[in-house]
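Peer 1: Sequence and predicted model, in that order:
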Amino acid sequence: MGGKDEYGVDLDALEEVVRELHKVLNFMGDAKSTSEHSTYLPKGSLGSNFSEVSELYGAHNDVRANITSVMKRVDALVDAFGKKSAKVRDAYQDAEAENSVKM
């Protein structure tokens, strides 16, 4: 079947990529929410009356901000890749449908 100028695309595989990326985005949303909202350290939870206490709270806030930043960047990357994958899948589906009509 087909000559050297023909191509084949596994649309099911592309659909699976899109589905898996949506799963990753859902997981990332949960992790991002946890990093932003479930890592609060109330004053006194690390102890008190020692010189490093403010440094510990500051370090915690810095790490929390870094994790949130990384999560947002990864989320944006996965979202962009998912949208591009869906767009490619749709274009191939349209081309396949168009070729079927021509035959």
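Peer 2: Received, thanks.
Peer 1: from here on, contacts and neighbour counts on C-alpha atoms
Peer 2: Will do.
Peer 1: Distance check, E36 against D10.
Peer 2: As judged by CA to CA, to the nearest Å, E36 and D10 stand 39 Å apart.
Peer 1: So the two - more neighbours on which side?
Peer 2: E36 (16 against 9; other CA atoms under 10 Å).
Peer 1: ok now the helix or strand encompassing the more buried one, how far from the chain's centre?
Peer 2: Assigned by DSSP states H and E, E36 belongs to helix 11-37. Offset of helix 11-37 from its chain centre (CA atoms, centre = their mean, to the nearest Å): 5 Å.
Peer 1: So which residues of this protein form helices?
Peer 2: 11-37, 53-102 (DSSP state H).
Peer 1: here's the one I want to compare it with:
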Amino acid sequence: MAKEYGVNLDALDQLVKELNQVLKDMGGPKDKAKNQTYLPEGALGKGFDERAKMHKAHNDMKDFIQHQIVDKIEGLINDFGEKSKKTKDAYEDAEHDNKMT
């Protein structure tokens, strides 16, 4: 007798919902990285050589956080959520097809 495996469709559905909520919540860090870390031109002072380097370093780090960290985490969560939804839908379709035969 072959072993049968069960899939908890409610758990998969809950996972998809929670991942979608995480994506919505990611808007906060994304907004902060993009808009709330503004450093005005004169904020670091004037008249010393390191000022331009510090300002550039700030902008580089801001860009890195936004594009190399937040965007990649968001993409990973979105990809996992989409794959989880497709898996759930496929199991639901298979379950429905089995009930009809």
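Peer 2: Received the coordinates, thanks. Bear in mind that the values here come from a model prediction, so they are computed numbers and not experimental data.
Peer 1: what's the TM-score here?
Peer 2: The TM-score (TM-score structural alignment, normalised by the length of structure 2) is 0.88; 100 aligned residues with a CA RMSD of 1.4 Å.
Peer 1: wait, which of the helices of structure 1 is closest to L46 of structure 1?
Peer 2: helix 53-102 (7.1 Å; CA to CA).
Peer 1: Can you tell me what A65 of structure 1 aligns to in structure 2?
Peer 2: In structure 2, A65 of structure 1 lines up with D63, judged by TM-score structural alignment.
Peer 1: if I look at its match, how far off is A43 of structure 2?
Peer 2: 19 Å.
Peer 1: counterpart of Y40 of structure 1 in structure 2?
Peer 2: Aligned by TM-score structural alignment, Y40 of structure 1 pairs with Y38 of structure 2.
Peer 1: how much space between that match and K30 of structure 2?
Peer 2: Y38 of structure 2 is 13 Å from K30 of structure 2, by CA to CA.
Peer 1: D89 of structure 2 now?
Peer 2: Distance from D89 of structure 2 to K30 of structure 2, by CA to CA: 30 Å.
Peer 1: do the same with L39 of structure 2
Peer 2: 17 Å.
Peer 1: Specify which residue of D89 and K30 of structure 2 has the higher count of neighbours.
Peer 2: Shown here are D89 of structure 2 and K30; by other CA under 10 Å, K30 has more neighbours (18 against 15).
Peer 1: Tell me who's in contact with that one.
Peer 2: With contacts defined as CA atoms under 8 Å, 6 or more residues apart in numbering, K30 of structure 2 is in contact with 66, 70-71.
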